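[1] Sharing a model that was predicted from the sequence below.
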Amino acid sequence: MKTMKPHQFKTLCGLALMGLLALFFSCTQESVNSDLNEADNLNLQAAKASQAKKVTKKISGRLVNFPDPNELPEETLICFPQEFQFPLTRNTISGHMTHLGSLQEGISDPVTGERLSGSFGVPISCEINLETFNQLFTVYKVFYVAANGDYFETTEQVTINFPNTFVDEDGVTQIDYTTGNFGGSAGFEHAITIDGGTGRFAGASGHMDFVDATFGPDGSFWELVGEITY
């Protein structure tokens, strides 16, 4: 058995002590991060992301929206042709997405109707299918806002379908415009294009698509899947 010299023993003890200290500080740092609230954690991730090389990652979400009750009537988009007076409202959005966490729900001014903060879907164009009258071809600008205020924005090509009918009191079959489903419009590889953002999402790009997207009197419900680069 080889005898260890005193200076070798001191060196070994020193290395072991350094290892224990490194482990201690690593665990301490992790415990501090776990105590941060969601917004602080997102800010920490944003600071790291600003110094890192952009990477493409999977993204998904489960969301719900409702018509914004504070939108002024004169600001509501009327679908083309306008003589049919078919309105398409601005929507507040809530839910959860990877990379953003729990979304800030949209908040608007009850007097002026101005968007104040949070996640919104804003229609920028709408056209009625004049052959069937049971579809709308729309484009939305959407802002997905994280708990810390960072957001990315999207352009969304959305076809809204009204497949259900009912018979009115005169015995005439009518289209039910209160329920239906929606998805990406034909001619586009992906329904949703990511157009940049703020904070950790500055310069972000990517795409997403709708999954199981439906709407009714209780709101709109859908999932998103895709990729984001930031």
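    Now that the structure is in, tell me what you want to look at. Quick caveat: nothing in here was measured; it's all calculated off a predicted structure.
[2] For the rest of this, base every contact and every neighbour count on C-alpha atoms.
    Noted.
[3] Mind naming the longest helix for this structure?
    Using DSSP state H, we find that the single longest helix of the chain is helix 6-34.
[4] Return the list of helices and strands in contact with that helix.
    Judged by 3 or more C-alpha pairs under 8 Å, 6 or more residues apart in numbering; DSSP states H and E, helix 6-34 is in contact with no other helix or strand.
[5] counting contacts, what elements does the following helix or strand past it pack onto?
    Taking DSSP states H and E as the definition, the helix or strand that follows helix 6-34 towards the C-terminus is helix 38-50. Packing partners of helix 38-50 (3+ C-alpha pairs under 8 Å, 6+ apart): none among the helices and strands.
[6] Show me which residues of helix 38-50 are buried.
    Residues of helix 38-50 classed as buried by neighbour count (16 or more other C-alpha atoms under 10 Å): 38-39, 41-43, 46, 49.
[7] in the helix or strand following it, what counts as buried?
    As assigned by DSSP H and E, the chain's next helix or strand after helix 38-50 is strand 56-67. Buried positions in strand 56-67, judged by neighbour count with 16+ other C-alpha under 10 Å: 59-61, 63-67.
[8] Counting by contacts, list what the helix or strand following strand 56-67 packs against.
    Toward the C-terminus, strand 56-67 is succeeded by strand 77-78 as the next helix or strand (DSSP H and E). Applying 3+ C-alpha pairs under 8 Å, 6+ apart, one finds that strand 77-78 contacts strand 87-88, strand 120-128.
[9] this is the other structure I want to compare:
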Amino acid sequence: MKGQEWYQADDVAAAYDDKRFSKGGQLIDRREKGAVLDAITPVEGRNVLEIACGTGRFTVMLADRGADVVGLDISAAMLQQGREKARAAGVSDHLEFLRGDAGRLPFPDDHFDTVVAMRFFHLADDPEAFLREMRRVAREQIVFDTFNRFSARSVYNWALPMGSRLYSKSEVAVLLAKTDLTLVDVEDDFLVPYGLYRSIPNALASPIRAVDEAVGSLPVADHFASVSYWNARVR
């Protein structure tokens, strides 16, 4: 995993949500959660693993909607925040947090209905091996996102402290085929990169987002979107 030491630092965990999902970052949070819910339908009763669950944004949301969820992360500080969120939301009975390595998942084959990995694929050292490991523990479905090579993100990607890998959609399609996964759907979004949204107040970010969505609805815009949300089925 790229940036492993950076990601596990206590100060990074403490500032993680505020830095990424406050101000205009609230729009990112809303869209990512919507992408996960669109892919996992119905949520209630499903057995879900979230890899690199961080502070529990998705794990708590899914547990609140009736799923039985395991959140796995390498950062003890991030997991502690997730547990606090789960207690505050009253979903601790449906949610377990474990510390572990995304590359060596401590679960038997076909253990979960759905495996989710948001905000992680770009950090995987070996994307094919990681996708195979996700598939190994999933009975039915895999949901993940990628940052796209031909997008505005490439302008500042080099400056990120944890490193990041950008993908073309054709690369991901090849990876899905190699790992015996069938693409169900892919959604492309955010012509304007995440960094801009996070740096400005929501009142300014909202009209920019409206324009982003309007332009992004044009077919040609899919080639320049910053992020893709992938929903694949196990063959």
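    Nice, I can see it. The model shown is predicted, which means the values in this text are computed figures rather than measured ones.
[10] TM between them?
    After superposition, the two chains reach a TM-score of 0.22 (TM-score structural alignment, normalised by the length of structure 1), with 90 aligned residues with a C-alpha RMSD of 6.2 Å.
[11] Packed most tightly, which of the helices and strands packed on strand 77-78 of structure 1 would that be?
    strand 120-128 (a mean of 21; mean count of other C-alpha atoms under 10 Å).
[12] tell me what that strand is packed against?
    strand 77-78, strand 91-97, strand 135-145.
[13] Give me the angle between that strand and strand 135-145.
    Going by axes from the mean of the first three to the mean of the last three C-alpha atoms, to 10 degrees, strand 120-128 of structure 1 is angled at 170 degrees with respect to strand 135-145.
[14] hang on, the earlier thing: which of the buried residues of helix 38-50 of structure 1 lies closest to Phe152 of structure 1?
    Using C-alpha to C-alpha, the shortest approach to Phe152 of structure 1 within the buried residues of helix 38-50 of structure 1 belongs to Ala46, at 12.8 Å.
[15] roughly how far apart are the closest one and Asp195 of structure 1?
    As for Ala46 of structure 1, its distance to Asp195 of structure 1 is 18 Å (criterion: C-alpha to C-alpha, to the nearest Å).
[16] likewise Asn33 of structure 1?
    Taken as C-alpha to C-alpha, the span from Asn33 of structure 1 to Asp195 of structure 1 is 30 Å.
[17] who's more crowded, those two?
    Each of Asn33 of structure 1 and Asp195 has its neighbours counted (other C-alpha atoms under 10 Å); Asp195 has more, 18 against 13.
[18] And the next helix or strand past the strand or helix carrying the more buried one?
    Here Asp195 of structure 1 sits within strand 192-197, counting by DSSP H and E. Downstream of strand 192-197 of structure 1, the first helix or strand assigned by DSSP H and E is strand 205-216.
[19] Buried residues in that following strand, which are they?
    205-211, 213-215.
[20] quick one on the thing from earlier: any chance of the buried residues of helix 38-50 of structure 1 in CSV, with distance to Ile124 of structure 1 too?
    Formatted as CSV, the buried residues of helix 38-50 of structure 1 follow (distance: C-alpha to C-alpha, whole Å):
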residue, distance to Ile124 of structure 1
Glu38, 32
Ala39, 30
Asn41, 34
Leu42, 30
Asn43, 31
Ala46, 30
Ala49, 31
